[in-house]
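1. The amino acid sequence is not available; the structure is as follows:
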C-alpha cells in the first residue's frame, strides 16, 4: 500500500512535468531488463528498455524491497528501444520498478533485479583494500565448531587456547560480524551453563577432550562481556525475539556483578578484583598450587594471599554493558528499569573517575589496602584497557583525547625500545612479580607483562579516529598492515623488539588483534558506525582526507552484516581546489536503514561554503573535535546525496 500511494503521487508529478511533450505512441508492449539480475549497492547497473511503437522520453521508477522510493531514471526511447544506467539503492532483496511514458502512463512494471551486498572497501590503496579479506582468512583458522549437549556451538577461539572463551570470542566480533552467520549458538551455550547466582564460566566445555567449563576465580569481566555480546548479536542480526529470550540471562549477569561480595566493593560502589595485569586471569604474587591438578602455576585462584583492588577496565566495561542493557530493556517495554541502569552507569563512572583517573589515563590498579610493588613505577603504568575504553561510549571528550595523547607521547618518546606503542602494560612489572613457574609472561616484555599487542593498537586506532587524531589512526593501521604483509601472520603479542613467542603456543592467526584493526579501518577510517540495530540508524564519517601518506580521492565502501540484512554503502569523492574551482566533497550513501548522520571531515586548511542534500541547499553545521572539523548533515531514506563546496 505504501508503495502504491507513493507511486500514484509520482505518476501525477511525472505527468505534470511531461505534459508539454508529445510522444509518438502506438499500442505498446513494453519491457525492461537489468543486464545484471543481481546488483550491488551504488554500482551502476545497465537496464535495457523496450516500448514497441514508441519514440520519446520515458522514466523508470524503482522501489526497494521495503517499498521505499529508490530512484527515478530518465531515458529516451528511439525506434522502440532504449537503455539507462540506474544506481541501485535501498534494502536488500528484490526491487520493483515501473516504466512510464511521457504522458504519465505506466506501460510495464515488475521485479527489476535483486540487490545484494558484501563488505567491501575500495580506496585505491592496496593495503587498505586487502585488509578485510586478509583478516577473514586469518580468522577462518580461528573458527571452532563442535556439538555440546547435543547442540552445535560455533565461535572464535583464543590464539593461545583451543577453547571457546567468551572474552576472546566477544572481542573478535568486531570483524566476524561481517562474514559469520552463526552468531547465536555461543551466547546461547553460555546461557545454558549460567549459574543460579548469574555468574558465568570463562570458557565452554570441550567434551571430547574431557575439559569442563570453568570460571577463573580472579576474573571479574565475564558477566559484562556476556551482556555486551548479547546486545551486539541483537545489533547485527536485528532479531529482537531472540534478544528478548536472552534478556533475563543478561539481567542476572549484571545483578551478579553489582551484588556479589566477590565482585563488588560496596564502600566504593565499584567492581573489584584481585591484582591481575589489566583484564588477564592471573594475579600478583608467587606461583600457587593448582587445587585441581596439584601442579605449581599462575595464581588463578583466590586465597588468603590475594590482594584486592579496583581495576578501571572492569568498571568502564560494566558501565558500557549497563547502557546496552538499558537499550534492550527499553525494547522489552521496561523503560523504568532501563532508566535505573543508565543512572547506575553514570554514577559508576563518576566514582571511577574520582578514584582512578589521573588526568592522562586510568591508573592501572588502585589497591584497597596499600602495599608496595617493588621494581616499577605504578603511577606511570598505562594498561591496555585504556585503549579499549576509548570505544565504550563512557568517556568524556577530554578523557578520550588525553588517553590518545598519552599513547602518542609514548610513541614519540626518544627512549622507546618497543617497535610499537601497543603495550599490554607500560612499564611492565619486574621478573617474578607475577609468578608463572617459568611460563611466558613472568618476565617483562612477555605476553601481557609488557608485550606489544595488535589488539591494543586496533582499539587505540579506532579511538584516535573518534577523538580527533585521525592521522594517528591511519598511521597505526598502516603499521599493522606493514607488519602482517611482511610476515604473513598476526600474533596475539610480540616481544618489544618484534620477536614472536613459540608458534606451538600461540597461533599465527590472532583474531583478536586482527578484528580490532579491521574495526579501526571500517568504523574509524571509513567511518561507518551502527548507532543501534541492523544499521537502521547510521553515522558515516569518512576520514580519508586525514591520511598522512596517501592522497585518497575516491572511495567505495560497503559494510554488511552476514547474519542479517543490515548494510550501509557509500561512494565518497574529494576534488581538491584549483586556481579556478573551489574544492568539493561528494558523498552518495544508501543502505537498509532509515536515517543517516553524515559527518564529512573537512580537509585541513579548507572551509565549507555550501552544503546541498539531494540537490537542495541546507545550512552548514560544523562539529569540531580537537582541530578536526566535520560538516554534519542529517538525512533520511535510501536516497542520499550530499555535496560540500570548500574554499581556502
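-> It's in. These figures come from a predicted structure and were not determined experimentally. Numbers count the residues shown, from 1 in each chain.
2. switch to C-alpha atoms for all contacts and neighbour counts from now on
-> OK.
3. Scan the protein for its longest helix.
-> Assignment by DSSP state H gives helix 335-356 as the longest helix of the chain.
4. residues contacting residue 391?
-> 459, 462-463 (C-alpha atoms under 8 Å, 6 or more residues apart in numbering).
5. So which of those wins on neighbours?
-> For these, neighbours were counted using other C-alpha atoms under 10 Å, and residue 462 has the most, 32 neighbours in all.
6. what number of residues lie near the residue lying closest to that residue once chain neighbours are set aside?
-> With sequence-adjacent residues excluded and distances taken as C-alpha to C-alpha, 6 or more residues apart in numbering, residue 462 is closest to residue 520, at 4.3 Å. By other C-alpha under 10 Å, 28 other residues sit near residue 520.
7. Using the three-state scheme, assign residue 520.
-> Using DSSP: H, G, I helix; E, B strand; the rest coil, the secondary structure recorded for residue 520 is helix.
8. need the helices for the stretch 351-500 of the chain, in chain order.
-> Taking DSSP state H, counting those that start in this stretch to define them, one finds helices in the stretch 351-500 of the chain at 385-389, 397-411, 454-466, 470-487.
9. ok, back up a step: which of the contacts of residue 391 sits closest to residue 37?
-> Using C-alpha to C-alpha, the shortest approach to residue 37 within the contacts of residue 391 belongs to residue 462, at 37.3 Å.
10. residue contacts, the closest one?
-> Residue 462 is in contact with 390-391, 473, 517, 519-521, 523-524, counting by C-alpha under 8 Å, 6+ apart.
11. who wins for neighbours among those?
-> Ranked by neighbour count (other C-alpha under 10 Å), the contacts of residue 462 have residue 517 at the top, with 32 neighbours.
12. wait, that residue sits on residue 458?
-> Yes - here residue 517 lies in contact with residue 458, judged by C-alpha atoms under 8 Å, at a distance of 4.0 Å.
13. intersection of neighbour lists for the two?
-> Shared between the contact lists of residue 517 and residue 458 (criterion: C-alpha under 8 Å, 6+ apart) are residues residue 477.
14. In a markdown table, list the helices of the stretch 351-500 of the chain along with distance to residue 540.
-> Supplementary listing: the helices of the stretch 351-500 of the chain in a markdown table, determined by distance: least, C-alpha to C-alpha, whole Å:
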| stretch | distance to residue 540 |
| --- | --- |
| helix 385-389 | 21 |
| helix 397-411 | 19 |
| helix 454-466 | 12 |
| helix 470-487 | 15 |
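15. and the comparison structure, right after this:
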C-alpha cells in the first residue's frame, strides 16, 4: 500500500532533458528510512539512495517514461511517480562558434532542395521517402541528417525493392512519362534504364558509375546503426550480398587486369568521362566495353573494402557468421591489390589506366593530382600511417594553393587544364575540376580528429564556419578553387545620339517617354561617362535638347521594332545598358535580337534576354554558380516614393568573330507587346566578364555538407556510436583542440531512442565531464591539454585508475569501460 506522495520539480514541463537537475519532494508517512530508486525508460536502475523529503538528482539513462520509486524500510513500494525524458541533437559550445556551424549546416540540409528536406516516390502502393532520390546522394546526406530525421529506411527499401535481378542497384529514380526520352535512348543498352509505375517513373544507372552498390551497402549499414532495427537489417542482407557480387562479376565494374573495381576515365567518383572519351561514347555518362578506356580509381575500391567489412559485421550480428569470410577476404584482397597499384607513398593516385598506351592530353601531370576520395579514405579504415600521409598532403596543398582559394579540400588538385570541358560548367577551378568542396572539408576534418591532427580538424571547421557566415548562415557545397582574374581589356563607347528616339526622364517636350508613370522613370540615372559593373558607358542627358536620350524598340507605336547603330570597330564583346518592360511572366524575360553586321558582308544574330526594369535583380543572392558565367548584372537602380524599385542592366553579348570588323549593330524587339530600352552601347576587346559577387561554383547538392555535421559530432564533440542506437558509445571530447573551455552536447538518433549527452568543463588544473546516455557501456577518452599530466581522477566521487593513449603528438586520458547510468568524471591536472 502506497503511503507517500511524490512530486517533481520543475513541474511545468512536458518532458525532462538528460542531465537536467530535478528535485523529488516526498510527503506522507512510513517512508522515512526508505530508499529512492530511479528507473530509466528501458527499466534499468540508474540511481539508488536513501530517501529524503527533498531529493535532488540528475536525470539520465534511456529516454522515455522514467520512474521514481520510493521503497519503505521493508522494500515495499511506498510511492511512485512517472515522468518523460526526451531530447534532440544539440551542441552548445562556449563562444558559440561550432553551434553556429551546426545550425548553418542543418539549415542547409533542410532547405537546399526547394526548401524541402526530403523527396518522395510513389511505387507499388507505397510512398518512399528520400533525402535525395539517388542512393549516392541520400547516403552522403544521411551522414548528417541521421541525427535530426526520424525516417531513414525508405530509401534503402526502395533500392532493394527495385534491385535488378543480377544484383545491380539503380542509381536514381526520376519522374518521367511513357514517352521515349533522352535516357531511354542513351542508357537502353545493357539495360541501364527501366520505366516503372506505368512509365511515370524512370530507374536509371549511369553506365560509367562504379560506386553505387558500395553506397547502397553503406546506406543500409548506417540506417541499421541509427535505427537499431536488426530484424529490418537482416531482411536486406541477401540484397546487399547480391549487390557486392554484382560488382565482382560485371565487366563494367570489375577489372580483369587489376582484379579490383574499375571505371571509365572520370574525375574521382563523378559520373561523366573526359572529352576524348565522350567523343567515343556520345555521352558523358556512357561507356562501352571494348571501346572506352577503363582504369582503377581508388575511391571505388576503398569504399568497397569498407562496405565488405560492414557487410561481414552485419552478417555476424544476424547469425550468419559463416557467410562473412567471403566478404572479409574480398576486402583484404582488394586492399592489398589497391595499395600495391595506387598508393604512391603520400596519397592514392587518382586513376590508373588499364591500357598503358592511353595517355590523354589533360594539361597536368596526373600522378601529382590529389583527388577528393583521399579525404574519404581517411574514414574508411585505411592504416593510420596512410592517413597521416594523406593529411600532411592536404596541409601541403594548403601551403601551395592559390592565395584566393577558400580551402585545400579540392575536388582534384591540381585540376585538369584540358579534356574535361564538355560537361557544365566545363571550366578549370570550378565544380569538381579544381573546385573547393565543403563536403570534402568535413571528411578531412573528421579524419584529422581521428588521427592525431585535432587542431587542424578544428581549424578546418572554423574555416567552414567562416564560409557559412559569408553565405548568411548557409553552407554551399561547391566553391571556386581560384579567384577569376579580370581580363586585360579596352573599351570603346558608341554614340547613340543619332538613333535616340525617346527620353528616359519623366518629362520631355514632344518626345516619347520610356515610362509615363510618375514614379517609375529613370530620371535619376547618372549621365555622361559612367562606369557600371566595371564597364564604361556614355549616357545621354535627357534634360538637354533635343531631349532624346535613349533608344526604345517596340512593335507598339510610336516606337520602331528595330534600329541600326554604326560601329566601325572590332570587338570581342558588346555591352548594352538596357532594360525591358512587358516581359514574359513565366520566364521573367523578353526575347530580343542583336545582329552583328560585319564589314566583310557577313553577319551573326543571337538572342538577348531583355530583363524587367521593375524591381531589377541578378545573381547576387543566388545559391549556385558559377559566377564566372554571368552575362548580365544590375547596373543601377533606385527606390521610388511608392516603395518600389526600378533600374537598368549591363548585359554582355559575346562576338563569335572578334577578328572581323563590326560595321553596325542591328537591334530588334521580339514579343508583340515587349519594349526594349537601350541607354548606351560599349564595345570591349575581351569576352564578356563581370567581377564575381562571390566564389560560388555549381554542380553538387548542398545537402552533401552533412559530412560537416559528422565531423562536428564524431570528431570535435567526440560522440561515436560503436554499437547500434548508441548501445555502445565512444565518448572522446576534443574541445581542447578548439580552445573551447566548456560545452554541452546531446547527440540523438530520432529514428530510435539512442542518444548520448554530456557536459564538459576545462579549467586550468581541473577537468570535469558529466555524461549519460542509452548506452550499456561508455568508452571514454578525453583529449588532454599539452604538457599537463593527470594527478588524480574520480568517477562519481571514487578514485579511478586511468591510462594514457598517444596518437601522433596528442595525448588522451583513457578510462576503463564505464557501465550505463549517469556519471561525473573529475580530473585534477598538474
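-> Arrived safely, thanks for sending. Note that the structure is a prediction, hence the values are computed from the model and not measured.
16. hmm, back to that, quick check: which of the helices of the stretch 351-500 of structure 1 is buried the most?
-> Each of these was assessed for mean neighbour count using mean count of other C-alpha atoms under 10 Å. The highest is helix 454-466, with a mean of 29.
17. Compare that helix with structure 2 and give me the mean distance after superposition.
-> When structure 2 is superposed, helix 454-466 of structure 1 averages 0.5 Å from its matched positions, counting by mean C-alpha distance after the TM-score superposition for structure 1.
18. rewinding a little: counterpart of the residue nearest to residue 462 of structure 1 over in structure 2?
-> Using TM-score structural alignment, the equivalent of residue 520 of structure 1 in structure 2 is residue 711.
19. Pick out whichever of the contacts of residue 462 of structure 1 sits closest to residue 76 of structure 1.
-> Each of the contacts of residue 462 of structure 1 was checked against residue 76 of structure 1 using C-alpha to C-alpha; the closest is residue 523, at 41.6 Å.
20. Before we go further, the closest one is sitting in a strand, right?
-> No - following the definition three-state DSSP, residue 523 of structure 1 is helix and is not counted among the residues of a strand.
21. From residue 175 of structure 1, how far off is it?
-> Plainly put, residue 523 of structure 1 is 11 Å away from residue 175 of structure 1 if you go by C-alpha to C-alpha, to the nearest Å.
22. and in structure 2, which of the contacts of residue 391 of structure 1 remain?
-> Counting by both residues aligned by TM-score structural alignment, their matches' C-alpha atoms under 8 Å, structure 2 reproduces these contacts from the contacts of residue 391 of structure 1: 459, 462-463.
23. Distance to residue 215 of structure 1 added to the residues you listed, as CSV?
-> Conversion of these to CSV gives the following (distance: C-alpha to C-alpha, whole Å):
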residue, distance to residue 215 of structure 1
459, 26
462, 30
463, 31
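24. with the residues you listed in mind, which one is nearest to residue 511 of structure 1?
-> Here the nearest of these to residue 511 of structure 1, counting by C-alpha to C-alpha, is residue 459; it sits at 13.4 Å.
25. For the aligned partner of the closest one in structure 2, list the residues it contacts.
-> The criterion is TM-score structural alignment: under it, residue 459 of structure 1 has residue 443 as its aligned partner in structure 2. Contacts of residue 443 of structure 2 were listed using C-alpha under 8 Å, 6+ apart, and they are 375-376, 378-379, 707-708, 711.
26. Which pair in the residues you listed has the greatest spatial separation?
-> Considering C-alpha to C-alpha, no two members of these lie farther apart than 378 and 708, which are separated by 14.5 Å.
27. isn't residue 66 of structure 2 right up against residue 82?
-> Yes - Residue 66 of structure 2 is in contact with residue 82 according to C-alpha under 8 Å; the separation is 5.6 Å.
28. Pick the one among the contacts of residue 443 of structure 2 closest to residue 258 of structure 2.
-> Sorting these by how near they are to residue 258 of structure 2, with C-alpha to C-alpha, puts residue 376 at the top with 21.9 Å.
29. would you list every one of the helices in the stretch 651-800 of structure 2?
-> Assigned by DSSP H, counting those that start in this stretch, the stretch 651-800 of structure 2 shows helices spanning 706-710.
30. residue ranges for the strands of it, please.
-> For the stretch 651-800 of structure 2, the strands identified by DSSP state E, counting those that start in this stretch occupy 661-669, 675-684, 719-721, 728-731, 742-748, 755-763, 766-773, 777-783, 790-795, 798-799, in order along the chain.
31. Would you mind finding the most buried of those?
-> Scoring those by mean count of other C-alpha under 10 Å, the most buried comes out as strand 675-684, with a mean of 25.
32. in structure 1, what residues pair with that one?
-> Following TM-score structural alignment, strand 675-684 of structure 2 has no partner segment in structure 1.
33. Now do the same for residue 796 of structure 2: its match in structure 1.
-> Matched across to structure 1, residue 796 of structure 2 falls on residue 614, judged by TM-score structural alignment.
34. Isn't its match up against residue 637?
-> No - checked against C-alpha under 8 Å, the pair residue 614 of structure 1 and residue 637 is beyond contact range at 11.2 Å.
35. who has more neighbours, those two?
-> Neighbours were counted for residue 614 of structure 1 and for residue 637 using other C-alpha under 10 Å; residue 637 has more, 19 against 14.
36. Against residue 280 of structure 1, how distant is the closest residue to the more buried one other than its chain neighbours?
-> Nearest non-adjacent residue to residue 637 of structure 1, counting by C-alpha to C-alpha, 6+ apart: residue 594, 4.9 Å away. For residue 594 of structure 1, the distance to residue 280 of structure 1 under the criterion C-alpha to C-alpha works out to 41 Å.
37. and what of residue 36 of structure 1?
-> The spacing between residue 36 of structure 1 and residue 280 of structure 1, counted by C-alpha to C-alpha, is 51 Å.
38. Residue 537 of structure 1 now?
-> Residue 537 of structure 1 sits 35 Å away from residue 280 of structure 1, taking C-alpha to C-alpha as the criterion.
39. One more: residue 564 of structure 1?
-> The spacing between residue 564 of structure 1 and residue 280 of structure 1, counted by C-alpha to C-alpha, is 33 Å.
40. the strands in the stretch 1-150 of structure 1, which residues?
-> Taking DSSP E, counting those that start in this stretch as the test, the strands found in the stretch 1-150 of structure 1 are 24-25, 30-34, 38-39, 45-51, 54-63, 69-77, 81-86, 93-101, 106-115, 120-122, 143-148.
41. Residue 330 of structure 2 corresponds to which position in structure 1?
-> Residue correspondence, TM-score structural alignment: residue 330 of structure 2 in this structure matches residue 344 in structure 1.
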